Structures are given as C-alpha cells and as structure tokens.
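> Sequence first, predicted model second:
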Amino acid sequence: MLSTDALDYHLPPGRIATHPVEPRDAAKLLVLRRDDPGRFEHRTIADLPSLLDPGDRLICNTTRVLPARFRGFREETGGGVTGLYLHDDPTPGVWLAMVKARRHKPGSIIRLLTRETSDAPAAPSPYTLEMLEPVEDPPGAWRLRLRADTLPLPDAPTVLEAVGLTPLPPYILAARKAAHDAGDDGTDREQYQTVFAEPLSCAQPGSVAAPTAGLHFTPRLLEALAARGVARTGITLHVGAGTFKPVETETVEAHPIHAEWCSMSAQAIAEIRQTRQAGHRVVTVGTTSVRTIESYAPLADRGDFPAHLSTRLLLTPGCSFGWTDALLTNFHLPRSTLMALVAAMLQHPDEPPASDGTPVGVLRLKAAYAEAIARGYRFYSFGDAMLIL
C-alpha cells in the first residue's frame, strides 16, 4: 500500500504558473530516462522532436474544455451563486453541477449571468436553473433543471457558450487573486485549450478541466514532430472535477477515485499495436491518455472492447503498463493520484522498495520535483513539464 504522506512535497510560494509561457512550446522540459533515473536533462518542449525517434507515436487526448464555470443569483433573494457544470443528468433538461452559495435549498431558482467581456458587463441571461436535489457522488453536487425564457430549450454547450467561464483550477484562481491579477476570460478560453481539441458533441460534451500536458503543443511543434516521423493518435477522456480532489485517505489505494468517460477507436488500438510490434515507443501525452489506453489494453487483448467506457483506473508503483512506453506530463499537486501514476512510470513492477518501505518510483519522482524546484520550473496546469523515456 502506498502512503499518501509519501507523495507530499513543499512548493515554494510563487511557483504556481498563473499563465502559460508564450509560445507554448517554450516551456521548460525536465527529461528523465528510466534506464538512468538519477540523470536529469534540462530542455524545452520545442526540443521534443529531437528526443523522440522516427516511428514513435504520440497519444493525445482530443477532448475539448467546456466553459463550465457559471455565475448567477437567486431570484428570490438576489444572493450570488457560483457553480461548475459537470455533465447532463439522464433526465432531459437536467444538469449535474457543483453549486456554491450561502444556503442550498430545493426549489430555489438561479438566474444565470452572461459572461463579462471587454464590450459588455455581465447581465441576466434568459436561462435559469431550478435546484432539485443534492447527489451523493460527487459530494457537493446538485441536480438542477435548466429552463429558458423562450423555447426550444438549448443543449448544455449552447447555454455554457453564452454564460460560461473558463474552468481554471482553484489553485490558479487563488494565485491570481493573491497577485491582484483579474485575468481575461477570452484569453483563458484560448490558452486553456489544446490545439488538437475536437468539436463538442451533445452526447458527451467535453471536459471541465484541460488535459494539461497537451497545452504545450503548437502547430509549429506538431509540424516538426511529423517531419521527424513521429506519428500521432487521438483518444478521448473527458476530464472531470474529480481530477482536483485531494487524496484524504491514509493510503492512495483507499481513495475513492473518480470515474471519467473515455473512448478509443478500433483504429487507435490498431495503431498502438502496430507501433509496439515494430519496436517503436508509445508516448502518452498526459495522465489522461495513460488512464485511457491502460483501461483499454486488457480489454483489447481479449478481443472485446467497447466504443467507450467509464474508467476508475488507479495506477500506483508496482503496477504494470500494457501499452505506455513513455510519458509527457506536467508537475502535479502533492498527495495526488496523478503523482502516484507518474511514480509508477519510474520503477519496474518487481523492483523492491527502499529500506524504509517507500517505493523507489516515489523517491525518484520526488528527486525530480526537487530538481525542478531548484531550477526554477513553474508548476501545475500552466507550468512546465517532464518527459519520462
């Protein structure tokens, strides 16, 4: 069992990136090689083509981030309300959303506000949400009935396009507030989206957080990778709010990991198999891509896999990876399942722990984080990255 305390570390003040670097591929890149884990290389994302070989294949999450944050007021009191759309309920016209207000009461009507722009302040929109009932999973979420002043009732992506704000992580919003940085939602919408994000689908509308390793890519970098002979395969995992949920249990394995919708096509599975059979590497872009392909790997090996599934896959040191050969990832929050996943990439499944029982993958990861902190790397969603080969 992996102690949650083993994944803790101290991040000095000011190291949380509140905006991405420009251009995106100018971000710093800490390179680790599993055959020599004590050696660190300091590069940039733009160096990625020279670090990969012709025939290697990038696995990219093509989900699109919804403008899922919303603001409004209670029509009966005028009290302010903020929330985060999670996904549609099975009942038509009903949302599942996190809601923050002074008091939660079934029957309350929330009038949504339009998003503020440089040309117009926020104003009452034609959309309201009726609070129906709380739900157990995730804690703090409610079922809300969407209503419109005029019919027909639009779908969630249409409403959110009018009223929604970019769902930046809480730690970025807090860091901006501390720095008296108001930000600009129009800029955030562009910067908190990958260049390979696909159009929204009404059936599975998108993510409420970005697959952040993908934020580093630019059209120029994709062209350079293609010229190098590095292939690219798209998969989809819609990132949920649970990605920010801290591990509050004594061990990581006891943590109730969140479920996320993911999908792989038969062509994507075939491309991964062909790449590995040819002796090349499957390089996952981000932990969401790892969770997706590792959820599908055992199913595909049995020859029976669904077009999409809900995954609760938890990867910790000692596990085996079916299809993942290398990983590009950002620096993650302490005491998180994402740190556990990255630590698992830094050790062999049968490698014994250190004398104090700590998995060696955790020790190697924390050494890499200490190196990044000492070298001035920026952390979290808009921060720098590491490449494990």
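It's in.
> make it CA atoms for all contacts and neighbour counts henceforth
Noted.
> which helices and strands does the longest strand along the chain pack with?
The longest strand of the chain (DSSP state E) is strand 124-134. Applying 3 or more C-alpha pairs under 8 Å, 6 or more residues apart in numbering; DSSP states H and E, one finds that strand 124-134 makes contact with strand 109-113, strand 141-148.
> Buried ones in the helix or strand that the last one is followed by, by neighbour count?
The reference is to strand 141-148. Following strand 141-148 in sequence order, the next helix or strand is helix 156-163 (DSSP states H and E). Buried residues in helix 156-163, counted by 16 or more other C-alpha atoms under 10 Å: 156-157, 159-160, 162-163.
> Going by distance to Arg74, which of those residues wins?
Val163 (15.5 Å; C-alpha to C-alpha).
> Isn't the closest one up against Pro124?
No - Val163 lies out of contact with Pro124 (C-alpha atoms under 8 Å); the separation is 9.4 Å.
> what's the most buried one of the helices and strands packed on strand 124-134?
strand 109-113 (a mean of 24; mean count of other C-alpha atoms under 10 Å).
> Tell me which other helices or strands it touches.
Partner elements for strand 109-113 (3+ C-alpha pairs under 8 Å, 6+ apart): strand 69-74, strand 124-134.
> So Leu328, which state does it fall into?
Recorded secondary structure, Leu328: strand (DSSP: H, G, I helix; E, B strand; the rest coil).
> So the residue of the chain most remote from its centre versus Asp56, what's the distance?
The C-alpha centroid of the chain is most remote from Glu76, which lies 36.4 Å away (C-alpha atoms, centre = their mean). Using C-alpha to C-alpha, to the nearest Å, we find Glu76 at a distance of 59 Å from Asp56.
> before we move on, the earlier item: redo the helices and strands packed on strand 124-134 as CSV? Include distance to Pro317.
Below are the helices and strands packed on strand 124-134 laid out as CSV (distance: least, C-alpha to C-alpha, whole Å):
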stretch, distance to Pro317
strand 109-113, 45
strand 141-148, 32
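> let's bring in a second one:
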Amino acid sequence: MQQQRAKTNLNPISSPHKEDLELDRSLTGYDYELPQELIAQNPVVPRDHSKLLVVNAQDTGIKVEPRHCIFRSLPEQLKSGDLLVMNNTKVYPARLYGRKSTGAEIEVLLLEERQHNCWLALVKPGKRFTRGAKIIFEAKANSSSSPSSLTATVLETDEATGGRLLQFNLPEGMSLVQMLDVFGEVPLPPYITASDAQGAQYQTVYAKVPGAVAAPTAGLHFTPELLQRLGDHGIHQAFVTLHVGVGTFRPVEVEDVKTHKMHEEWISVPSSTVEQIRATQASGGRIVAVGTTVARALEGAAAKGELQPFSGKTDLFIYPGYQWRVVDGLITNFHLPRSSLLMLVSALIGRQRLLNIYQQAISSQYRFYSFGDAMLILPEARTLNSEQ
C-alpha cells in the first residue's frame, strides 16, 4: 500500500427542519448533563458482562425504548454472515512523569514520534515551558534498567495541538519506545480519577500494533471466549489499525462545528480487510464497526468514493449530513458531551434521537465513557440517508 493522505469528504444533505439542521452544526446541540456517579472508574469483570443497549429500529429513541441486554449476548444480536471490523491498535505507556531542573514536577503525554527520539507531546503544566527547557525522567521503582534516567529538551511548540516537540537524549542505538515500559505508564483518561484498573484492562484482548495513546474502548468488552462464540455463529472478524491520538479525544471548541479541524491520525486498512468487506457485502452480510475509530478508518479509506487498501493519515471529521460509504452498523461506548465522537454517532442515527437514547441510558443507570457500557446500533436502526 502506498502512503497516502485521506482528506475530509463530506456530502451534506438537506434537512426538512431548519432548526434541527442548525443544531446539528452547532456545538451547543451536542450538550447533555451526566451525573458524576455514572462516569465509570473501573471496568466490569468479566469484560463481556457490561450492559449493551441495542438500537434495533428506526424509531428507537423516539417512539420506543432501546432493548437492554448484556454484551455477551452480542452473537444473538447479529446475523450469520455479518462482519465485525476491529481496531488492533495497542496503547503504549505514553504517560511520563518528570521534573524540571528547578525541581518542578512535569507530566508528559507522548502523541507521536516525528523523528528518531523526537516526540510530539502534551506537557502539563505547559505555560512558560519554552524552547530549550529540559525535563528529567527517572526509571520506575524496582527497575534495574540502564539508563536509570532520561533527559528531554523542548525544541519548539506545536501550534496545532498546543504540545511541545521533545528531543529525548538516549545512548546511540537506543529508542524511547524500547524504554517506555521502564519510564512510562499506560495513560488513563483524565475523567478516570479513582481507578483500580491494571494496564492490561485498558487494552483490547486483540491489541497487536503499538502506537495509541488511548484505547479503542468499544473493543474492551470482548473476551477470547466471546470472539470464539461469534465465530461459531458465523460472524466473522477483520482488523484495521487506527492509532488513537489527539484527533479522537481533542475537544471541539468552535460553536460552528463545520469549522472544527480534526488532528490527523495514522490508519491502516489492509488489502485482506478490504477483500473481507467486499466478500461480505457481495453475500448480503453487514459491516459492523467496533468503535468510532474503526468507522473513521474505514470511511477515511473510502474517502475517494470506494473502499481501497490504505496506509497513511486521515483528518476525516464525520458529523450529521455525512454520507456513509462502508459502515452499516456500529458498536460504541457512551461519549463525552460536545465531542467529535458524539457527532460521529449522530451522523448514523440523528443527533436528537441519540440524545434521547442517552437520556434513556442515564435513566437506566448505564455506565459512561471508557470503562463504561456499550451501545449496538444495528443497520436496520439507521436513519434513512442519515436524516433525522
């Protein structure tokens, strides 16, 4: 596959309701209130015992309530011949804690390696952290690795992310990636403040390709046993890679969402997955994306009109009015207000309808965000032409 760059490809459609259309494009239209106690701090054990809210008809969330299930019932919710597409990215220990030469504590979240041992990172606190500043990192306790400390120097500020380019000083022939298990930690999202979760619980059981700073959380509900049962039911599996970065979790900060610029994220849609998708479609099966990252990867690879093998970066931003090219159904967690993820799911079933479903989930005490419960949007539940 050639390295390419997938660009945003939106085809807005007309809406019969001007007020709804305006809210679809307005940040305010994606607000909702969530009780603090519904923000999940720990994952359910076993993973597949989380709740599953099933959106299974076009009037779900409008005239009827969603169906309430357990995630392990997923094989019974899908059909033989369907294809689940999953994101096999792996979260690396991207959070580092260091100190300045003055002794002040610094927190660093690595985003991506730009050159050898030169990383784009978010730095907290970042104010006055200017070019030439140095950070010292110590190896974690009980580590006998060499070196026992690292130094990074700020090269410049990255205007697009507000982050810093950090040059890590390592002995010749060594890379920071090799040292992350010694110096870094798997980064949990900031709204998880009181968790007993182990690092492995913030990885999917099929995580394979290191490079993400956050987990593709819809996949956290799967167990090896559930994957086997899905296969026994004739529900096949394929994989893509999207290295979750700042583009996924960066908040939308402009009221007119059309002007929001997504940060690029690296994706790989291999030819084997494209072939599986085409074969599934030809035999009448449905394509169900496991997570918004998979939806974005597949649609990004089809940005020119037809799904093709793709390796490169995408800045695709999906919100209501988007014309879907590949994805039929979606498994997803419950997302933050005003987030691009909420907008992507709204593009599948309609913004107001999604907010109605969220209110029903809140009333039923569903757990929200990364360690929370899941929602299955079946193909028959999609709003015709993505209209509300």
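Received, thanks. Model, not experiment: these values are computed from the prediction.
> Next, the TM-score between them, please.
Aligned and superposed, the two chains score 0.86 in TM-score terms (TM-score structural alignment, normalised by the length of the second structure); 351 aligned residues with a C-alpha RMSD of 2.1 Å.
> what do Val163 and Pro124 of the first structure both touch?
By C-alpha atoms under 8 Å, 6 or more residues apart in numbering, Val163 of the first structure and Pro124 have these common neighbours: 112-114.
> closest to Gly242 of the first structure among these?
Distances from Gly242 of the first structure to those, taken by C-alpha to C-alpha, are shortest for Leu112, at 23.9 Å.
> contacting residues around the closest one?
70-73, 124-129, 163.
> 10 Å - rerun?
Neighbour list for Leu112 of the first structure: 70-75, 81-82, 122-129, 159-160, 162-164 [criterion: C-alpha atoms under 10 Å, 6 or more residues apart in numbering].
> try Gly245 of the second structure
Contacts of Gly245 of the second structure (C-alpha under 10 Å, 6+ apart): 110-112, 211-215, 263-266.
> Trace it over to the first structure, please.
Taking TM-score structural alignment, the alignment pairs Gly245 of the second structure with Gly240 from the first structure.
> Output the buried residues of helix 156-163 of the first structure as a markdown table; include the columns distance to Val31 of the first structure.
Converted to a markdown table, the buried residues of helix 156-163 of the first structure look like this (distance: C-alpha to C-alpha, whole Å):
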| residue | distance to Val31 of the first structure |
| --- | --- |
| Ala156 | 40 |
| Pro157 | 38 |
| Val159 | 42 |
| Leu160 | 39 |
| Ala162 | 41 |
| Val163 | 41 |
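> so, if you compare these, which one comes nearest to Gln277 of the first structure?
Each of the buried residues of helix 156-163 of the first structure was checked against Gln277 of the first structure using C-alpha to C-alpha; the closest is Pro157, at 40.5 Å.
> Report whether the expected contact of that closest one with Leu86 is present.
No - in terms of C-alpha atoms under 10 Å, Pro157 of the first structure does not count as a neighbour of Leu86; the distance is 11.6 Å.
> Return the distance of Gln3 of the second structure relative to Leu52 of the second structure.
Distance of Gln3 of the second structure to Leu52 of the second structure, computed by C-alpha to C-alpha: 37 Å.
> typo on my end, Arg353 of the second structure
For Arg353 of the second structure, the distance to Leu52 of the second structure - C-alpha to C-alpha - is 18 Å.
> out of the two, which sits in the busier spot?
Counted by other C-alpha atoms under 10 Å, Arg353 of the second structure and Leu52 do not tie: Leu52 has more neighbours, with 25 against 18.
> Name the SS class of whatever residue of the first structure lines up with the more buried one, please.
Using TM-score structural alignment, the equivalent of Leu52 of the second structure in the first structure is Leu29. What three-state DSSP gives for Leu29 of the first structure is strand.
> picking that back up, using neighbour counts, pick out the buried residues of the longest strand of the first structure.
For strand 124-134 of the first structure, the neighbour count (16+ other C-alpha under 10 Å) marks 125-132, 134 as buried.
> Tabulate those residues (TSV), appending distance to Pro169 of the first structure.
What follows is the buried residues of strand 124-134 of the first structure, written out as TSV (distance: C-alpha to C-alpha, whole Å):
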residue	distance to Pro169 of the first structure
Ser125	25
Pro126	27
Tyr127	25
Thr128	25
Leu129	23
Glu130	26
Met131	24
Leu132	26
Pro134	23
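> if we can go back for a sec, please flag which of the contacts of Gly245 of the second structure sit within strands.
110-112, 211-212, 265-266.
> By neighbours, which of these wins?
Ala212 (27 neighbours).
> List the contacts of that one.
88-94, 110-112, 186-187, 241-246, 265-266.
> hmm, 7 Å instead?
Counting by C-alpha atoms under 7 Å, 6 or more residues apart in numbering, Ala212 of the second structure makes contact with 89-92, 243-245.
> Give me the neighbour count for the equivalent of Thr218 of the first structure over in the second structure.
The equivalent of Thr218 of the first structure in the second structure is Thr223 (alignment by TM-score structural alignment). Neighbours of Thr223 of the second structure under the rule other C-alpha under 10 Å: 18.
> In contact with the equivalent of Ile235 of the second structure over in the first structure, which residues?
When the first structure is aligned by TM-score structural alignment, the residue opposite Ile235 of the second structure is Val230. Residues near Val230 of the first structure by C-alpha under 7 Å, 6+ apart: 53-57.
> quick one: the aligned residue in the second structure for Ser289 of the first structure from Lys124 of the second structure, how far?
Alignment note (TM-score structural alignment): Ser289 of the first structure maps to Val294 of the second structure. Going from Val294 of the second structure to Lys124 of the second structure by C-alpha to C-alpha gives 30 Å.
> Of these two, give the one with the bigger neighbour count.
Neighbours per residue (other C-alpha under 10 Å) separate Val294 of the second structure from Lys124, with Val294 holding more: 28 against 14.
> For the longest strand of the first structure, give me the average deviation versus the second structure.
Strand 124-134 of the first structure, aligned to the second structure and superposed, deviates on average by 2.3 Å (mean C-alpha distance after the TM-score superposition for the first structure).
> Residues contacting that strand, please?
105-114, 141-149.
> For the residue nearest to the spatial centre of the first structure, give me its contacts.
Nearest residue to the geometric centre of the first structure (C-alpha atoms, centre = their mean): Pro211, 3.6 Å. Going by C-alpha under 7 Å, 6+ apart, Pro211 of the first structure touches 61, 286, 288.
> Can you give me the neighbour number for the first one?
Counted with other C-alpha under 10 Å, the burial measure for Asn61 of the first structure works out to 32 neighbours.
> Just the contacts of Pro211 of the first structure: which are in helices?
Mapping these onto helices (DSSP state H) picks out Thr288.
> Now do the same for Pro126 of the first structure: its match in the second structure.
Match for Pro126 of the first structure (TM-score structural alignment): Ser149.
> and what of Glu260 of the first structure?
For Glu260 of the first structure, the residue aligned by TM-score structural alignment is Glu265.
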